[in-house]
Structure formats: structure tokens, C-alpha cells
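1. Need coordinates for the below:
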Amino acid sequence: MKQNSKILFLALAYPKIPNSSNLYTDLMEEFRNQGHDIFVVAPAVNDSEIGLINEEGISVIRVKTLPLLNVNPIQKGIANVLLPFQYKKAIKKHFKSETLDLIIMPTPPISLVDVASWLKNKYQSNLYLILRDIFPQNAVDLGMMKKGGMLYNFFRKKEHLLYELADQIGCMSQGNIDYVMRHNPKVKVRKLHLLPNWQKEIPQFSGDKEALRKKYSFDDNFVIIFGGNIGLPQKLENILAVAELFQPEDKVLFFIVGQGTEKAKIEKLIQEKNIQNVVIKNSLPREDYQNIISVADCGLISLHENFTIPNIPSKSLSYFNARIPVLAAIDSNTDYGKIIQDEVKAGVWAPSNQAYLIKEKIDLLRANPQLCIQMGENGYQYFVNHVTPKHSYEIIMNQV
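-> From the prediction side, this is the model:
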């Protein structure tokens, strides 16, 4: 595909640059830096910012939608069903172009397949699918949807259509590729390829680390940090069970930063059980969060044990960036543990519902500071050499 191509990105979560950022803002900035003409369609941050807005050299069509994040499953379902109609109306109003070279669409949400299909037919464009959530199976795994039910069948048809429409499908891991092939035998194998999660490098904290640790009462604790969504997929109840296994003299602190539908529940459990070594803070700007990570001892990944799909959490890239080892409490169906422990050699893993095994991994890291340093360095080298936005941009461009 030529330079200065016109690209339209269908986004679900696209914060305003430079106030905040995520992996998709990082990717679109890379496409912009490479000379492409970028349009992003995304939910409006607030009602005063509806319409076509230039955000750091990227044309963003902000659409008024129902709340999509941190709401109950019924509200989220209704919002996702309405989304394609809202997006299509906004695109007709604001995207005034005779050409469109490439449509990029991530999952979630799968409901935007109708918008992608309409754009693909109208402009004869290439459609590149970034496969992150495998829906509706992930909802089935979490007990939010019944397999074989009317809602499941509706979204399963959307999933089949999306795989058929996509010209290329970027998958997070080989486990993802194998899963799609096993459960969707009609998908052309040539479409599937590896597109690992990515993140732009954030400069390391250069200030007084001891002062920063003191600010957050880390003191002389072994600090295990978790940042991101606090929802059903993460099932942080498993982590509370691990925290309860440590005594005060062990000096182990679990530091959780984020928001989500399960946050109030987790906070209530901490209070009811009087768990002293778990602290929860609200979400922070990425740079501030990255600074805190840099003075933690270990980065935590937590996944619900009932997952049958191979999830690859993107938050591990922040830990790589900060040169700290990863502790993964994960389900048995993901290949994430193999990637972290055996391939990148940047951390350890244990089954998420086996509290004593997770504690053993923590004790291993606590007893081996030099091992932690080596794992942190391994993760950082993997990060800068393989999973920056530039690497993802090159993969996508080579495919299309």
C-alpha cells in the first residue's frame, strides 16, 4: 500500500491525545508519522465534542453513543447493538471522500462489522481486522451469555461474517491463530498472522525513586502492581486470596490501579476481610502510572480461570517498559504463560485459581532480586525490539 494512503479506523476506546493514550492511539500516531491520512471514528468523550475534530493531526469523528464502558452487561449490549447505526450516520455526515484505501477494525466490538461491510463495499477498500477479544465466546466463558442461545447465535453470525469480510486478520499469539482455525474451519488460513500487542516506549522515571516509593507508602515492601480494568475477566478475587496467605512481616504489598465494574465489589471484600496488604487507587494518566510501575518490584497479570480462549493482556508491555518482571495468574488455555516464562523469559506464571502456587512464584521472585533484574531486562529488550507501534505498523503494511 502506498504512502499517504487514506485510512479509516473504527475505534471503541480512543482517548484524546495527548491527555491520555492507549495502544490504538499509539498505532494511529505511527500511521500519521509515516505520512498517511488518518480518520478515526470513536465515541465522544462528552457532548461538547461531537463531530469532526482534529486531534494531534488525526481527524477524529466523535460520535454520541450510550455508555459503553464500566456499565452492566445489559446496558453494554444495548449500546453495542446501536453503535453501528450511530457510526454509519456520523461517517455519512463527516467523511467526505471519494477514496478509502484501508479500513482497520479491532475487536471489541464485533457489532461494527456492519459498518465495515458497508465501507468496504462502498469504497472497495481493504479490511484489516485486529483480533483482540474473541467474542461471543469470552462472554460465554464469564457466564454473561448462554452458548446456543438467541443472543449468542446472533453475535456468532456477526463473528463469522467478520472473519469472511476481513482481508487480513492480525492475532495476538499463535494460540489465537490455532483457536480461530479450530473453531472456524471456513476461515482462510492465509488471512491469519501474528500481530502481537504493542505500545510506544515511555521514558523511564529519572527522579528520586526512594521518594516516590515513600509517597505511595511502598517503604520496604515487595510491591506487586496491577494496572488496568477491574472487571470480570480479571477476577481479582483470586489475587485477594493470595494476599491473605502473606503475614505482615512478609512485607508484600499488592498495589492496584484502575477502574471497572468489579471495583466496588473488590473494595468491599478487602474491607470485609480486613486485608491490610492490598491498596486500590483510581486510574492515572499513563505517564504517572508508568512512573509508579518503575518503582514497583513486580507487575501482575490476572485472568479468570474459566477462559477457554487464549487471552494475551497488553498491560504486560508497561511492565516490560519499566524493566520489572511479570507475575501472571492466568487460565490454562492461554499461551501467555509460555510466552512470558519460556520465550521472553521476563516473568513467571501459575494457574489463577491456585493461590498457593501463585504465592510460591512470588516467594521465588522475592528471594532472587538478581533474577528479577534479569527478567526485567529481558522484557525490556523484547519490548523495544519487537512490540513497539513501529513494529505493528510494519506488520500491517506488509500484509496489506
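2. For the rest of this, base every contact and every neighbour count on C-alpha atoms.
-> Noted.
3. Can you mark which positions in stretch 312-322 are buried?
-> 312, 314-322 (16 or more other C-alpha atoms under 10 Å).
4. tally of neighbours for the closest residue in space to Phe218 that isn't next to it in sequence?
-> Nearest non-adjacent residue to Phe218, counting by C-alpha to C-alpha, 6 or more residues apart in numbering: Leu253, 7.5 Å away. For Leu253, the count of nearby residues is 24 (other C-alpha atoms under 10 Å).
5. Before we compare anything, build this one as well:
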Amino acid sequence: MKLALIIDDYLPHSTRVGAKMFHELAVELTRRGHQITVITPDIRSDKLVTTECLDGVTIWRFKSGPIKDVGKISRAANESLLSLRGWKAIKNSIQPETFDGVIYYSPSIFWGGLVKKIKKCCDCPAYLVLRDLFPQWVIDAGMLRQGSIFDKYFRIFERYSYKQADRIGLMSEKNLEIFHVDNKGFPCEVLRNWADITPFDSFIDNESTLRERLHLNNKIIFFYGGNIGHAQDMANLMRLARNMSIYENAHFLFVGQGDEVNLINNLAQEWKLTNFTYLSSVSQSEFKRILSEVDIGLFSLSARHTAHNFPGKLLGYMVQSLPILGSVNVGNDLLDIVNTHHAGFIHINGEDDKLFLSAERLYAEQTLRISLGKNAYALLEEQFSVVSAAQNIEMRLEAENAVN
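-> The predicted structure follows:
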């Protein structure tokens, strides 16, 4: 099949997990014999559209205003224009035979218009990979008032995006349940997050290690990598770092970007933490290298969440056989998945004492870290491989085409 993959952020310039996941999907679909064209915005180019190739994947980048790491009003305005700008850039390249299917990723919720036009022109089905229930998570975080004019505005685009999908894939059973409460009638299923399960082979060159550069050679490194924002409740992990400061060789390394970078740095300064290091975003290759050097993978989800996310960063941890340590909102089925498979320790956000005790165990017991890490990789193989995700989406699109 000739497939269009639509996402608001993509490699090689992006450092975000969603961009990495979508590229892994594109590469796997290419390996399976499909022709893949990624359609994505580009804030760096003055041209209406540019074409390039990465790992056998064709990429159409269309001119756009900034939608990442900018003010909320500017981001909302530029995201609202994504479909309009995207179609304007590519419409002359779209013929009835151009695509046999569309796969689009949310967030963003503003792809409905572009997907509808491609579907109409090519008479093809679409699959929505739905990761965040926006704007609900923003309401949960207290950043947007439910029923406000902005909420109603976003809901219009959210519903319009859902209506273009012949199938919607959500990341967990609990998310599926929550989605059906307010969105009855849409064809949905569980589509787990995914990853290429090949571990990174570190230090095949002569580059210095992260431990050498940061003087952490004898440390047990608790690592957080990814978005540092309100949805993560980073103060939760900073409290853990403060509690673990009694252990000389425990060190916390955070790498990423987001709205709470100033918060974590200010807390580190206020609490005089000497066991904490923050680094801004790095390239995907450097991120993989870092994962190959650390000991424990951290994550956190805000207690205010009503949705039940499976953070993509966990997949990176699992690829490198890292034990997982983190906190989730009440009812999140991620807790049962990880704890039942003995892939790490997950607690309810706010259970600081339990989180600390688990951190102490992971710090002190190397054999426990190794055992949980192996189980994490086994869980990845079983439920979160990119091969499984590609097979599922491929099957759904082929079935829809057969009906048509």
C-alpha cells in the first residue's frame, strides 16, 4: 500500500518520543513492502513544501508557524492552521492513486481537515493513533476551565478529527473505557505504544561516556528523559531526589524540555540538591547512548489525570532493560501491567513513602535492578513491539480497502 503518515513533529530534528515512535512505525511499514510518505510541518523552511528521505521514508515538510515550546495562544493559532497549510502545500501532489491509506497521530487534534481531503481525493481509509485525550488532560491539570470558550473550540476540532478515522487506536484498556464515555459510536481498539526492540550497542566508537563527562562513574543513576511539563508533575520526582540525597552514590539525571524546566531547576537550587543534574534535549542517537549508561528509568504522571497514559519514554527504558520506577494517577492500568510483570515499581502519585522505599531497594540491590530490567525487556517484546503495531494498523487498513 501507499500510505500517508501525518504527525506534527518528526525526525531528525525532533527529540520527542512521538516523533521517534512514528518514524519507527514508518521504517517498519517500509520494511513490510509499503511505500511511506510522512506529512509534517516545518518551521525552519521558507518554502511551501520540501521533500527529503530518511531511512527509506519519504518526508513532505510544509511551511508552518511554531507549535512547540511557544506561548499557548501562538501554539493554538498555528496548530489550528495545520490542515489548511498542509493541504495548500501538498494538494497539487495528490491524485486519486497517490495513497491507499492514511495514518495520523494525535496530538495534534487539528489534522481532521487534511485527513478528510486526502481520503476524499484518494478514496482511502484512515487510522488515528490517539495518544493524548486533549483537551481533557489540560482540564485535568487545571490549565483550562471545562466548558470555557477555549474548551468548546478545542472540542470541535477533537470531534472532527475522530470523525475522519475508520479506526481509532488508544494506548490502554482504561483509556478505551474513558473514551467511550464521551465518544460513543466511534470504532476503537487498544493499540499499545511501540518501539524498535533492538538495544543500543553503546561505545562502539571512542567518544567519552556520559558518566565521564558528568563525573558520575561510581553513581547509581536514576534517569528521567522526555517532556518536563504539567502533565508529568515533576515536583513529584524532585521530592524523590531530595529524599534520596541521603545516599552518596544516588544521582538523578533529567533530560528534556517543557513548561516545568524552571520548576525543577528552582527546586534543585532551593533544596540545595547535589545529587541532581538537568540537561536540555539531545538528539535521538545521544538519547539512546544515555539510556545505555543509566541504571533506573523514572517517570511520573499527574495525580489529576483522568486519562490513563502509557508514556512513550518507558519503551526506551525497556529497550535497554532498565527497571521502571514511577508514579501514576489512580486507576491507571499501567500500574498493574508493570508491577504484575515484575518490570519495576509503580505507585500512586502522592505515595511518596512507597516511592522512596522502592528507590532505596533499586539503589541498594544490583541483582534486583538486573532482574526487573530483564523482565521489562520481556514485556516490551510481548506487548509493545513496533512489528505488532504495524501488523495491526496494516490489517485494519487492508480490511477497509477490501470493503471499499
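6. what's the TM-score here?
-> The TM-score (TM-score structural alignment, normalised by the length of structure 1) is 0.91; 392 aligned residues with a C-alpha RMSD of 2.4 Å.
7. List the contacts of Met395 of structure 2.
-> Contacts for Met395 of structure 2 (C-alpha atoms under 8 Å, 6 or more residues apart in numbering) come out as none.
8. any idea what it aligns with in structure 1?
-> Alignment note (TM-score structural alignment): Met395 of structure 2 maps to Asn398 of structure 1.
9. same deal with Phe223 of structure 2?
-> Phe223 of structure 2 maps onto Ile225 in structure 1, with residues paired by TM-score structural alignment.
10. Give the burial count for that match, as a bare number.
-> As a burial measure, Ile225 of structure 1 scores 24 neighbours (other C-alpha under 10 Å).
11. Kindly report the same for Tyr216 of structure 1.
-> Per other C-alpha under 10 Å, the neighbour tally for Tyr216 of structure 1 reads 11.
12. What lines up with it in structure 2?
-> Using TM-score structural alignment, the partner of Tyr216 of structure 1 in structure 2 is Leu214.
13. Dump the buried residues of stretch 312-322 of structure 1 to CSV, plus distance to Ile103 of structure 1.
-> Output for the buried residues of stretch 312-322 of structure 1, formatted as CSV (distance: C-alpha to C-alpha, whole Å):
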residue, distance to Ile103 of structure 1
Ile312, 24
Ser314, 22
Lys315, 26
Ser316, 27
Leu317, 26
Ser318, 28
Tyr319, 31
Phe320, 30
Asn321, 30
Ala322, 33
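14. Need these in TSV (columns: distance to Ala264 of structure 1 and secondary structure).
-> Output for the buried residues of stretch 312-322 of structure 1, formatted as TSV (distance: C-alpha to C-alpha, whole Å; DSSP: H, G, I helix; E, B strand; the rest coil):
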residue	distance to Ala264 of structure 1	secondary structure
Ile312	25	coil
Ser314	24	coil
Lys315	22	coil
Ser316	24	helix
Leu317	27	helix
Ser318	25	helix
Tyr319	25	helix
Phe320	29	helix
Asn321	30	helix
Ala322	29	coil
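15. how about the strands of the stretch 1-150 of structure 1, start to end?
-> Ranges of strands in the stretch 1-150 of structure 1, per DSSP state E, counting those that start in this stretch, are 6-10, 37-43, 51-55, 58-63, 102-106, 126-131.
16. now do the stretch 201-350 of structure 1
-> For the stretch 201-350 of structure 1, applying DSSP E, counting those that start in this stretch gives strands covering 222-227, 252-257, 278-281, 298-302, 326-330, 347-351.
17. Now do the contacts for the residue nearest to Asp219 of structure 1 when sequence neighbours are not counted.
-> Closest residue to Asp219 of structure 1 apart from its sequence neighbours, by C-alpha to C-alpha, 6+ apart: Arg213 at 6.0 Å. For Arg213 of structure 1, the contact set (C-alpha under 8 Å, 6+ apart) comprises 219, 292, 295-296.
18. What subset of these is buried?
-> Using 16+ other C-alpha under 10 Å, the buried ones in the contacts of Arg213 of structure 1 are 292, 295-296.
19. Kindly reformat those as a markdown table containing distance to Lys6 of structure 1.
-> A markdown table is the format used below for the buried ones among the contacts of Arg213 of structure 1 (distance: C-alpha to C-alpha, whole Å):
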| residue | distance to Lys6 of structure 1 |
| --- | --- |
| Ile292 | 38 |
| Val295 | 42 |
| Ala296 | 42 |
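20. Looking at the residues you listed, spot the one nearest Phe31 of structure 1.
-> Checking those against Phe31 of structure 1 with C-alpha to C-alpha, the nearest one is Ile292 at 29.3 Å.
21. and the closest one, what pairs with it in structure 2?
-> So Ile292 of structure 1 corresponds to Ile290, using TM-score structural alignment.
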